[in-house]
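Trainee: quick check, what structure comes out for this input:
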Amino acid sequence: MAPDVGVSTPATAALTAARVPYTVHRYRSVMVNGSFGEEAVDQLGAALDVAAERVFKTLVVAAPGAGRAGLAVAVVPVPRRMAPKAVAAALGVSRVEMADPAAVTRATGYVLGGVSPVGQRRALPTVVHTSATAFATILCSGGRRGLEIELSPADLVAVTDAVVADICA
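Mentor: Alright, predicted model coming up:
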């Protein structure tokens, strides 16, 4: 494991506790409006030569019938768009829509732009896009804006108990 000295989030703590190897990548987040995912791609792509398809965004959706909170997580590559019908099918619910930001923070403990699929306050049902399995490692939010964690897709799926499905448009 390669935890960065001085970096501790619920996501990194959960990965460390589960003995999942990961690497932390930091960048200076200056996003005010726009896409936090695209900011991560721009910053990490330049610094680490990371392809945009390896950087995944965490989208929290309202999914009535999916778990206690009625929320779920879709983990998709930054350049791609989530397909709500495909996410609903993967979760076994009738429909999904983007969740209210305040509900996201309450359920996950993270702020928008820093929502990690790992270490959430309430573990939400999770679906990871199939393209993740094509890479040895992928990057996703580490639980704070400007903080990405790199780990194997298999470890992400295992630690979040995720379903892998084609959930992009």
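Trainee: going by C-alpha atoms from here, please, whenever you check contacts or count neighbours.
Mentor: Noted.
Trainee: for T9, which non-adjacent residue is closest in space?
Mentor: Setting aside the residues directly before and after it, T9 is nearest to G143 in space (Cα to Cα, 6 or more residues apart in numbering), at 5.9 Å.
Trainee: now do the same end-to-end measure for stretch 116-130.
Mentor: 18 Å (Cα to Cα, to the nearest Å).
Trainee: from the chain's centroid, how far away is that stretch?
Mentor: 7 Å (Cα atoms, centre = their mean, to the nearest Å).
Trainee: this one next, for a side-by-side:
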Amino acid sequence: MRKTTPATIALTTAGVTFATATYDYDPGSDRVGLQAAAAMGVAPGVVFKTLMAEVDGKPVCVVVPSDEEVNMKKLAAAVGGKHAAMMKPADAERLTGYKVGGISPLGQKRKVPTVVEETAVLLDEIFINGGQRGLQLRIKPEDAVAALAAMLADVIR
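Mentor: Next up, the predicted model:
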């Protein structure tokens, strides 16, 4: 597995400290974030999944703990919209340049508004996808938010 991806390049270029962690990706898993947490032996609440959504037809990236679900009404409200829905996987891959299961909020082909669940900053560190299936980045949540120019908001159920 290569550990240099657009996500790691983005963090390195920004001077952000991070560490990589790898795990055996299970393509049959229904919940990649939970599978990643189990494979790495860490709590599911510190592994954050990256989801691509559309709010009023415009793309939005949302980053939430792997053991939580996005509340679409809260997501829409967080970005000043009325209606939110999950993006189709093929559209997410085309927009981000990453494969589903390996979508990172960092280093995407096209920069879109990003929302990080506000509880992330209560943790010392989190794991976010590194831009490849089986690759996670261990990072301070405030560093991730800054590198993403993300907004913090309550977007879980």
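Trainee: superposed, what's their TM-score?
Mentor: Here the TM-score for the pair of chains, by TM-score structural alignment, normalised by the length of the second structure, is 0.95; 157 aligned residues with a Cα RMSD of 1.3 Å.
Trainee: before we move on, back to that, R121 is in contact with the residue nearest to T9 of the first structure, correct?
Mentor: No: using Cα atoms under 8 Å, G143 of the first structure is not in contact with R121; the gap is 11.3 Å.
Trainee: more neighbours, those two?
Mentor: Legend: neighbour count by other Cα atoms under 10 Å for G143 of the first structure and R121, higher for G143 (27 against 14).
Trainee: hmm, back to that, contacts only, for the residue in the second structure that the residue nearest to T9 of the first structure lines up against.
Mentor: With TM-score structural alignment as the criterion, G143 of the first structure lines up with G131 in the second structure. Contact analysis of G131 of the second structure by Cα atoms under 8 Å, 6 or more residues apart in numbering lists 5-7, 98, 102-104, 106-107.
Trainee: closest one to Y25 of the second structure out of the residues you listed, please.
Mentor: For the contacts of G131 of the second structure, the residue nearest Y25 of the second structure by Cα to Cα is G102; the value is 9.5 Å.
Trainee: ok, and the closest non-adjacent residue to the spatially most central residue of the second structure?
Mentor: Taking Cα atoms, centre = their mean, the centroid of the second structure lies closest to T50, which sits 2.6 Å from it. Distances taken as Cα to Cα, 6+ apart put V63 closest to T50 of the second structure, at 4.7 Å, once the chain neighbours are dropped.
Trainee: the equivalent of the one you found over in the first structure and R145 of the first structure, how far apart?
Mentor: Counting by TM-score structural alignment, V63 of the second structure lines up with V75 in the first structure. As judged by Cα to Cα, V75 of the first structure and R145 of the first structure stand 16 Å apart.
Trainee: now do A90 of the first structure against A136 of the first structure, distance only.
Mentor: Look at A90 of the first structure and A136 of the first structure: by Cα to Cα, they are 24 Å apart.
Trainee: go ahead and confirm L75 of the second structure touches V155.
Mentor: Yes: with contacts counted by Cα under 8 Å, L75 of the second structure reaches V155, the gap being 5.3 Å.
Trainee: I'm done for today, thanks for sticking with me.
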